[in-house]
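1. Give me coordinates for this.
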Amino acid sequence: MADTRSPGRPAVDVVIPCYRYGAMLPDAVHSVLAQDGVDVRILIIDDASDDDSAQVALGLAAADDRVTVRVHERNMGHVLTYNEGILGWASAEYTLLLSADDAITPGALARATALMQQHPSVGFVYGLTHVWQGDTLPTHPAPVVEPRFVVHPGARWLRRRVLLGENCVPTPTAVVRTSVQHRVGGHNADIPHTADFEIWMRFALQADVGFVADQRQGYSRVHGSNMSTPYETADSGVRALRERMAAILSVLGQAGDRLPDVADLERRMRRRLATDAIVKVSRSYDKGRVDDRLCKELIDFATEAAGDVTALPAWQFLRLRQHLGPRIVPALRPLVVTAAVRRVRQRLRDRKQQLSGV
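-> You can find the predicted model right below:
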């Protein structure tokens, strides 16, 4: 493919891995090709799909010479496919890894690259997404406010992620500085379902983190074939909790002197994830749907993560629910203070994420 980049304009290489998402692939590709103010190249990697994904991809490439296609002869899995594109192909100043079932908003790449050009210390930029269901990409009115750029010192951003124990970066919005990506390395195949969370934390060890506020940067599609759905719902979330902890422990093990209080951060992170597990059990009582096996798995994880869980406040509230029983607790739910406090705290966290990304 000939290099048609324009001097002086930001160049973004976009990797779109695809497995059985042929019907949704055109939305992702067209959302990139329509970006103003940047030069783009797209690599679609079909991971041996057994639908028409490869044919759809080749048709998109035939229609626009900015699009290249690779088709795997056998399925390599999503992590190796990601790394093939972001490490083995991308060479522009900036890179975006975009799932074939997602898309980006108009102007998203210009906003993300403008932030990084203004702030050379930033290694990656992210933003919020529109979440939608259906076959047709939604349209939204053009933003009436200018984007607001927020820059977080990498270590501070990382500390908050460790202490909250959860990812806040919607993948379709994460534009990275390619040189930092090569320094950080690829996604970790040992934790396939939290590899994205782990790599953003590794970026924060190397560079500052940018956030585009006041304008949405991507579209996250919800459908029956989302790759994350089985992982997030299996075992009432135990697997997700384990991989979240594994991702954080992986990064803390690489932190060195960039995080001077690693031991304390790990202790607090373990207590946080143990609390999350116990809260999941409490919610099953609130809903009157208690599965003894899944509750035991969650409590076993909490004990594995934090040791003696009886000292955690969440444990005391769970013991009260267990005493009352799953038939009585749902009737008292409007009066349960802990549930109300959780809702208020979640709203405050959501508001903070809208304003600053964390």
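
2. For the rest of this, base every contact and every neighbour count on C-alpha atoms.
-> Noted.

3. buried sites along stretch 318-331?
-> By neighbour count with 16 or more other CA atoms under 10 Å, stretch 318-331 contains the buried residues Leu318, Arg321, Pro326, Val329, Pro330.

4. I'd say the first one and Lys280 touch.
-> The reference is to Leu318. No. Leu318 is beyond contact range of Lys280, at 9.7 Å (criterion: CA atoms under 8 Å).

5. buried stuff in the lengthiest helix in the chain?
-> Criterion DSSP state H: the longest helix present in the chain is helix 262-286. Buried residues in helix 262-286, counting neighbours by 16+ other CA under 10 Å, are found at 262, 265-266, 268-286.

6. Now do it: which elements does it pack against?
-> helix 154-164, helix 238-252, helix 292-306, helix 313-324, helix 329-332 (3 or more CA pairs under 8 Å, 6 or more residues apart in numbering; DSSP states H and E).

7. what helices or strands is the fourth one leaning on?
-> Which is helix 313-324. helix 262-286.

8. okay, the angle between the helix it packs on and helix 313-324?
-> Going by axes from the mean of the first three to the mean of the last three CA atoms, to 10 degrees, helix 262-286 is angled at 20 degrees with respect to helix 313-324.

9. Tell me the gap between helix 262-286 and the middle of its chain.
-> Put simply, helix 262-286 sits 20 Å off its chain's centre (CA atoms, centre = their mean, to the nearest Å).

10. try stretch 142-155
-> 18 Å.

11. what kind of secondary structure is Asp196 in?
-> helix (DSSP: H, G, I helix; E, B strand; the rest coil).

12. quick one: contacts of the longest helix of the chain?
-> With CA atoms under 8 Å, 6 or more residues apart in numbering as the contact definition, helix 262-286 has outside contacts at 159, 162-165, 236, 238, 241, 245, 249, 252, 255, 290-291, 295, 298-299, 301-303, 305-306, 309, 312, 314-315, 317-318, 321-322, 325-326, 329-330, 333.

13. let's go with 7 Å and repeat that
-> Contacts with helix 262-286, where a contact means CA atoms under 7 Å, 6 or more residues apart in numbering, come from 162-165, 241, 252, 290, 295, 298-299, 302, 305-306, 314-315, 318, 321, 326, 329-330, 333.

14. Just the buried ones from those?
-> Here, 16+ other CA under 10 Å leaves 162-165, 241, 252, 290, 295, 298-299, 302, 305-306, 314-315, 318, 321, 326, 329-330, 333 buried among these.

15. let's see this one next to it:
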Amino acid sequence: MSLADAGRRTATRERPRPLRTRPTVSVVVPCYNYGRYLPDCVASILAQDGVDVDVLIVDDASPDGSVEVARQLAADPRVRVIEHVVNRGHIATYNEGLAKATGDYVVLLSADDLLTPGSLARSTALLEAHPEVGFVYGFSAAFDETPPAPRTRVDSWSIWPGGEWMRENCEQATNPVSTPEVVMRSSMMRTLEGYDGRVPHAADFLLWLRAAAHGHVGRVNGVDQAFYRVHGANMHVQEFGGMVRDIRERAAVLDILFTEEGEPVAELRHLHGLAKAALARTALSLAGQAAGRADPASEAPEDLARLAASIDPEIRATGRWRRYERLLRRGPRRRRPSALRRLAERVDRRLRWGRWRRRGIRV
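-> Prediction:
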């Protein structure tokens, strides 16, 4: 069956099945200045039941003493350490570790994040039951200091044909997957050859889309598969702030996917235009919001609007563009939106978040 044919089939849900084998999982832990988080991160990996795990910590020349912490953790024979003498950056660090993974499955887990109890067994159960699935994801619960009590009872499994998963995400041009909860077949990772350094902020999005072009996608529903730590030192917050860059890199992801992937996406190239139009709408919506704010720290509305038009020139002929121009002429609002409007916006955000948490697809 071709990807185009598969793309006409919707996702299926099924009852989860127990893991009846004992697969091997390699967990790569890139670390830069996160030595204080390493012990808890590694402990969450080594405590996983039902699978045989090995851990590879790749320290990217951290000046905070992270490598000494990693060496202490390597007293456990399941833990290895690679030490960089000079900083090589996060993409090179990821790819070096992933290339050395020896398990049946591979996970990339930042040193400041955690796996929840039973996470790897839940994901590999789906992968073992469905050899056509290239990677599995779930939900990562955010935390700052102390993680919440995790949900650990699986409601169901979702299985998407790769083309359908690509279509659903191209309709919004957003990345629905956090990295910590992803378990990928090592054979799939070798095929994809890791992360693409040309899009350092959106390389994960490109990897998931490329994996979907080569196989099916699975999701474990109803549980927390990982904990994602939110703090001011997050790499993506420190280095890649700004919606202009975020949207520009998502556009680059789409160009790389649909112009370079070749035969795996040949029958799905119509999704390229669909995704670019969605991305342009996102940029223009943000431009309108920025035009209505008297906030010097916000993105310049003209920059976002120019980006929208560069991604999809046809957006200039739409009612959305005319509304943006009216907002720009009116200038920043002097009064805050009404309490009712703010409440409606909060409710809308909460509903969207809830649907993403349940389905694994952003809307």
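
16. How alike are these chains, TM-score-wise?
-> Here the TM-score for the pair of chains, by TM-score structural alignment, normalised by the length of structure 1, is 0.88; 341 aligned residues with a CA RMSD of 2.4 Å.

17. Mind putting the buried residues of stretch 318-331 of structure 1 into TSV with distance to Asp27 of structure 1?
-> As requested, the buried residues of stretch 318-331 of structure 1 are exported to TSV (distance: CA to CA, whole Å):
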residue	distance to Asp27 of structure 1
Leu318	45
Arg321	47
Pro326	45
Val329	46
Pro330	43
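
18. Show me which of those residues is closest to His78 of structure 1.
-> Leu318 (38.0 Å; CA to CA).

19. Tell me the counterpart of the closest one in structure 2.
-> When structure 2 is aligned by TM-score structural alignment, Leu318 of structure 1 is paired with Tyr324.

20. Please apply the same query to Ile248 of structure 1.
-> For Ile248 of structure 1, the residue aligned by TM-score structural alignment is Leu254.

21. tell me the contacts of that match?
-> Taking CA under 7 Å, 6+ apart as the test, what Leu254 of structure 2 contacts is His272.

22. Which residue ranges of structure 1 form helices?
-> 25-33, 53-63, 78-88, 108-118, 154-164, 178-184, 195-206, 229-233, 238-252, 262-286, 292-306, 313-324, 329-332, 337-356.

23. Please render these as a markdown table that adds distance to Asp47 of structure 1 to the earlier fields.
-> Output for the helices of structure 1, formatted as a markdown table (distance: least, CA to CA, whole Å):
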| stretch | distance to Asp47 of structure 1 |
| --- | --- |
| helix 25-33 | 13 |
| helix 53-63 | 9 |
| helix 78-88 | 7 |
| helix 108-118 | 26 |
| helix 154-164 | 31 |
| helix 178-184 | 22 |
| helix 195-206 | 18 |
| helix 229-233 | 19 |
| helix 238-252 | 24 |
| helix 262-286 | 34 |
| helix 292-306 | 34 |
| helix 313-324 | 43 |
| helix 329-332 | 46 |
| helix 337-356 | 34 |
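
24. Could you single out the most deeply buried of those?
-> helix 195-206 (a mean of 23; mean count of other CA atoms under 10 Å).

25. packing partners for that one?
-> Packed against helix 195-206 of structure 1 by the contact rule (3 or more CA pairs under 7 Å, 6 or more residues apart in numbering; DSSP states H and E) you find helix 154-164, helix 238-252.

26. Out of those helices, which gets nearest to Thr173 of structure 1?
-> Nearest of these (CA to CA): helix 154-164, 17.1 Å.

27. How about the counterpart of Phe203 of structure 1 in structure 2: what's its closest non-neighbour residue?
-> Taking TM-score structural alignment, the alignment pairs Phe203 of structure 1 with Ala211 from structure 2. The shortest distance from Ala211 of structure 2 to any residue other than its chain neighbours is 6.5 Å, reached at Gly134 (CA to CA, 6 or more residues apart in numbering).

28. what about that neighbour, neighbour count?
-> 25 (other CA atoms under 10 Å).

29. And it, what's its match in structure 1?
-> Under the alignment (TM-score structural alignment), Gly134 of structure 2 maps onto Gly123 of structure 1.

30. Please tell me I have it right and its match contacts Ala207.
-> Yes. Assessed by CA atoms under 7 Å, Gly123 of structure 1 is found in contact with Ala207 at 5.0 Å.

31. and the aligned partner of Cys18 of structure 1 in structure 2, how many residues sit next to it?
-> Under the alignment defined by TM-score structural alignment, Cys18 of structure 1 is paired with Cys31 of structure 2. Under the neighbour criterion other CA under 10 Å, Cys31 of structure 2 is assigned a count of 26.

32. how much space between Cys31 of structure 2 and Ser158 of structure 2?
-> 32 Å (CA to CA, to the nearest Å).

33. ok so, going back, in a markdown table, list the helices and strands packed on helix 195-206 of structure 1 along with distance to Ser228 of structure 1.
-> Shown next, in a markdown table, are those (distance: least, CA to CA, whole Å):
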| stretch | distance to Ser228 of structure 1 |
| --- | --- |
| helix 154-164 | 20 |
| helix 238-252 | 10 |
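
34. Quick one: closest of those to Lys352 of structure 1.
-> From these, taking CA to CA, the stretch that ends up closest is helix 154-164, at 12.3 Å.
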